[in-house]
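1. Please find the sequence and the predicted model below.
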Amino acid sequence: MQHFDVLIVGAGLSGIGAAYRIQTRCPERTYAVLEARDTLGGTWDLFRYPGVRSDSDMFTLGFPFHPWKAAKAIADGPSILDYLHETASTYGIDQHIRYGERVVRASWSSADALWTVETGGTSYTCSFLYVCSGYYDYDSGHVVDFEGQDEFQGRIVHPQHWPSDLDYTGQRVVVIGSGATAVTVVPAMAGTAAHVTMLQRSPSYVASRPAHDALSDRIRAVLPENLAHRVIRGKNVALSTMVYSAFRRWPAHAAWLLNSTVAKELPESIPADPHFTPRYKPWDQRLCLVPDADLFNALRNGTASVVTDEIERFVPSGLRLRSGRVLEADLVVTATGLRMVALGNIEVTVDGRAVEPHDTFVYQGMMLSGVPNLAWCIGYTNNSWTLRSDLTSQYVCRLLNHLRATGHRICVPEVDPAEYDAPPRPVVDLSSGYIRRAAHILPRQGAQGPWRLRQNYPRDLVRLRFAPLDDGVMHFKPAH
């Protein structure tokens, strides 16, 4: 049984950032990072499909303490993975990572003020458990069991498990989906494949953006590196916050702007309606980013096309649609979405009582009601993941330092019973299919105060850095 003051679960973007904050702001605390896989990187090591990239600018998706130095603001997956390895090595975080340690169970004892954490073959104890594994299921994505799949004579691939030996040169490819993965895969495969068709049941909002940020390049050319990084980061945060707020306040105007902009990018043969006119409001689902208009370029030059229809069944030569049309295919890519999990699928008990995440409310966007000394790190849906995850890690450090300063050993948020009367809302409050499918397992957010998760970085920055920790909701206790 090995003991650490803090155990971090996951060595991806969130876990590496958490480790840096703990070792710099709580240097007297011992910590270890438990990673289920055999390497660091999380999402950026898992996904290997063609074109995988960020959909947020790297000046905000990157760490504030380790500036992004590459030229592209919208970076490809391998570049981001290299950045994460460099960060972990630069600050000695890689020396604290224990690979092949999938956490399966965590049990809290109030009498001892300790978590007992079990992996496949090792047990640990810790005073604080920090789950930084995100909310995606790394084992499998969302798979739709289409009728007739076993009759199809080609190959079917899910982007989450992209085969390293897959050669699609000269093949007819159909990509099922219209979300972020689909709009990334289609232009990346176009040109190498004979033709790529994006088959969607309903469209998503798509926005084009240059992969290089010209203004940021000019700022970096005249200012010292660290100052330039802060200025660019502030600029991008302000811009994204204003755009999101405006889109939510005036959704009809936002929809018109997005649709009219897309219409100008499309060839005459592809009308914006129905192929790029969604049925929902902007930011009811996450906006799909198209860097350097690569998707529209593929549609204009004829290497890719889009079909809006529903699948009736697979046939030996491809897919038969509700309209009766048959799409011929050698390869079908099922970009049908991801699966969500809560707390990394860890079985959690508190003093012998099983904790069902859906029965809890999320305090300050990170801790669960009635669960002591545990935080769950999740990022924004309307902005860069790291903006929120780094605020969470800084808040965890504040908690740890407060416990040490006051002599307490336990911190636990207790929910107001009135919150149970509020309409139930999952912690990730979007209408996307993968979120709706997971609503029954995700923790809930309340209607107000610290129980409501706001998608607003400036407000969170002030609250999580400066608001009193002892707010009447968070309770500090000695060991029983």
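-> In hand now; what should we look at? Numbers count the residues shown, from 1 in each chain.

2. Please count neighbours and contacts with C-alpha atoms only from this point.
-> OK.

3. list the contacts for the residue lying closest to residue 477 once chain neighbours are set aside?
-> Here the nearest residue to residue 477 in space, its sequence neighbours aside, is residue 410; by C-alpha to C-alpha, 6 or more residues apart in numbering that works out to 5.0 Å. Going by C-alpha atoms under 8 Å, 6 or more residues apart in numbering, residue 410 touches 113, 372-373, 403, 475-479.

4. any idea how far residue 274 is from residue 410?
-> Taken as C-alpha to C-alpha, to the nearest Å, the spacing of residue 410 relative to residue 274 amounts to 55 Å.

5. Tell me which stretches of the stretch 201-350 of the chain form strands.
-> Shown for the stretch 201-350 of the chain, the strands assigned by DSSP state E, counting those that start in this stretch span residues 206-209, 288-291, 304-308, 311-315, 318-321, 326-328, 331-334, 347-350.

6. Alongside the first one, take a look at this:
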Amino acid sequence: MPRLPDETSFDVLIVGAGLSGIAAAYYLQRDHPQRSYAILEARDASGGTWDLFRYPGVRSDSDLYTLGYEFRPWRGERAIADAETILAYLRDTAAAHGIDRRIRLRSRVLEASWSSQQARWSVTVEHTDTGEHTTLTCSWLFCAGGYYRYDRGHTPHFQGQHRFGGTIVHPQHWPADLDHAGRRVVVIGSGATAVTLVPALADTAAHVAMVQRTPTYIVPLSSRDRLADRLRALLGDERAHALLRRRSIVRQHLFWRFCRSFPHLARRVIRRANVRMLPEGYPVDVHFNPPYDPWDQRLCVDVGGRLFRAVREGRAEVVTDRIAEFTETGVRLESGRHLQADIVVTATGLAVQAMGGMALTVDGRRVRLRDTVAYKGTMLSGVPNFAYAIGYTNASWTLRVGLVCEHWCRLLAHMDAHGYDTARPVADPTVPTRPLLDFDAGYIRRAVDQLPRQGDRAPWRTPTSYAEDVRLLRRRPVTDPHLHLGRSPAARADARDPAAEPAA
């Protein structure tokens, strides 16, 4: 990729060159082409999650009509695609719009300090290849790095782990040279990663055992969309993508609403689908009947029914038990059963890290994220000119990111039109708060005290549905009494200076 000139001052700095960062750059340069920006990416490649994860079978669990961008049609044959295909789509999108030229790789943001006097952020960036630190400045800081750590996942300590004579690997750091063919594999975990990984390993491994403490809801889903093929042939890519996207948005929301409104019926529907995919007499209620309601935690998707097929054919098994200890040759369960293993995969979850791990300071005071309240799910109370993009937990991530970017660009236009250079949400102290990510997943529970809070009413409550966000972020005015817009002392001084250039 071409290197940027050695610039240090920007209108906008975007942190993260994955799905969200590329979206933020697209909307910014579409709606505000006069604004300068750069994307800071800590890793040595763009693509975020889809470049990071390299374990066998890695794929999306959402269709690409909604996980992909509204402004760039998904042309792939499969509605649910593998990581390599998604990564190519992201990089092609960045290249098509010149966004790739604005990405600064190996640039990790360590801290950002806001000056109300100047209405600017000073951002300390570490160049990960040299260890050198650089200070950049910007008027707006947009965090597009998601909410989990890229440098490590969550791996609990297991008794006797040091005795194990085989290989232990976390999916987030899968070695390129790890050969599992003909070997016995134990996968610890039952989330989306494990559900994807187990059937991929089972294609060539001697045997794969998925060990879970608690069952997960797993829904079989086809990876092909025959309606999409027909619509593309009739209408072309652009119009077909728009229709398929709307259909997927409605279908995702209706299924989620059905599960939340009729949890017992939804449980029976999912169980019936599991029974059809498994051998007759299989103990479905032991291994596929969670003790919680559907969507209390995220449902997992088994694309093409590959996990169920591997279990049905005896190439993989699901074991519901707890690990007592590692041995020299495998793992021993609390039931007393011993699982032989050459490779143990700890698919035990993510390590949450809010706002890319950067430290924020406003006028010399350190911002404690747990003391802030999310404003419209896009900004933080008391933190000026700072926006972030976090997607849905019950639908495709990118759906919300697109709306956040649109809203942010509308706010910038409003500020330009009225001569403002500062936007600061001010929290309503009477509003009760709760966790920002109101979701009962283990990786969220472990980090709840590190994250911002949300309120119980607009604009402090973060919507959980696309339709609600469309009303809040796309249709309603960008301003309200809780968002304080103003002019910094520096801007007021410029306005009094006859030689100052007029605002854009």
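-> Now that the structure is in, tell me what you want to look at. These numbers come from a predicted model, not from an experiment.

7. To which residue of structure 2 is the residue nearest to residue 477 of structure 1 aligned?
-> For residue 410 of structure 1, the equivalent position in structure 2 is taken to be residue 422, counting by TM-score structural alignment.

8. Same check on residue 47 of structure 1?
-> Counting by TM-score structural alignment, residue 47 of structure 1 corresponds to residue 53 in structure 2.

9. ok now do that match, which residues does it touch?
-> By C-alpha under 8 Å, 6+ apart, the neighbours of residue 53 of structure 2 are 83, 171-174.

10. Select only the buried ones of these in PyMOL?
-> Buried members of the contacts of residue 53 of structure 2, identified by 16 or more other C-alpha atoms under 10 Å, are gathered into one PyMOL selection as follows:
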select buried, resi 83+171+172
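
11. farthest pair in the contacts of residue 53 of structure 2?
-> Pairwise distances across the contacts of residue 53 of structure 2 peak at 14.9 Å for 83 and 173 (criterion: C-alpha to C-alpha).

12. count of residues packed around residue 314 of structure 1?
-> As a burial measure, residue 314 of structure 1 scores 20 neighbours (other C-alpha atoms under 10 Å).

13. And for the one 5 residues further on?
-> Burial of residue 319 of structure 1 is recorded as 25 neighbouring residues (other C-alpha under 10 Å).

14. Identify the residue nearest the aligned residue in structure 2 for it in space, chain neighbours excluded?
-> Using TM-score structural alignment as the criterion, residue 319 of structure 1 maps onto residue 331 of structure 2. Setting aside the residues directly before and after it, residue 331 of structure 2 is nearest to residue 339 in space (C-alpha to C-alpha, 6+ apart), at 5.4 Å.

15. Verify the stated contact: the one you found with residue 330.
-> Yes - in this structure residue 339 of structure 2 lies within contact range of residue 330 using C-alpha atoms under 8 Å: 5.6 Å.

16. more crowded one of the two?
-> Comparing residue 339 of structure 2 with residue 330 by other C-alpha under 10 Å, the one with more neighbours is residue 330, at 23 against 18.

17. Mind listing what's buried along stretch 181-197 of structure 2?
-> Across stretch 181-197 of structure 2, burial judged by 16+ other C-alpha under 10 Å covers 183-197.

18. Please apply the same query to stretch 426-437 of structure 2.
-> Within stretch 426-437 of structure 2, the residues that qualify as buried are 426-427, 433, 435-437, counting by 16+ other C-alpha under 10 Å.

19. First-to-last residue distance for that stretch?
-> Start to finish, the residues bounding stretch 426-437 of structure 2 are 20 Å apart (C-alpha to C-alpha).

20. What of stretch 42-52 of structure 2?
-> According to C-alpha to C-alpha, stretch 42-52 of structure 2 extends 12 Å from its N-terminal end residue to its C-terminal end residue.

21. one step back: so the match of residue 47 of structure 1 versus residue 176 of structure 2, what's the distance?
-> The spacing between residue 53 of structure 2 and residue 176 of structure 2, counted by C-alpha to C-alpha, is 11 Å.

22. swap in residue 335 of structure 2?
-> In this structure, residue 335 of structure 2 and residue 176 of structure 2 are separated by 34 Å, where distance is defined by C-alpha to C-alpha.

23. Check residue 476 of structure 2 too.
-> As judged by C-alpha to C-alpha, residue 476 of structure 2 and residue 176 of structure 2 stand 49 Å apart.

24. now swap in residue 270 of structure 2 and tell me
-> Distance of residue 270 of structure 2 to residue 176 of structure 2, given as C-alpha to C-alpha: 36 Å.

25. Repeat that for residue 399 of structure 2.
-> In this structure, residue 399 of structure 2 and residue 176 of structure 2 are separated by 32 Å, where distance is defined by C-alpha to C-alpha.

26. Looking only at neighbour counts, state which of these two leads.
-> For residue 399 of structure 2 and residue 176, the more surrounded residue by other C-alpha under 10 Å is residue 399, and the numbers stand at 23 against 8.

27. whereabouts in structure 2 does stretch 379-395 of structure 1 align?
-> Aligned by TM-score structural alignment, stretch 379-395 of structure 1 corresponds to residues 391-407 of structure 2.

28. Relative to the whole chain's centre, how far out is that stretch?
-> In terms of C-alpha atoms, centre = their mean, to the nearest Å, the gap separating the centre of stretch 391-407 of structure 2 from the centre of its chain is 10 Å.

29. repeat for stretch 81-89 of structure 1
-> Using C-alpha atoms, centre = their mean, the mean C-alpha position of stretch 81-89 of structure 1 is found 18 Å from that of the whole chain.
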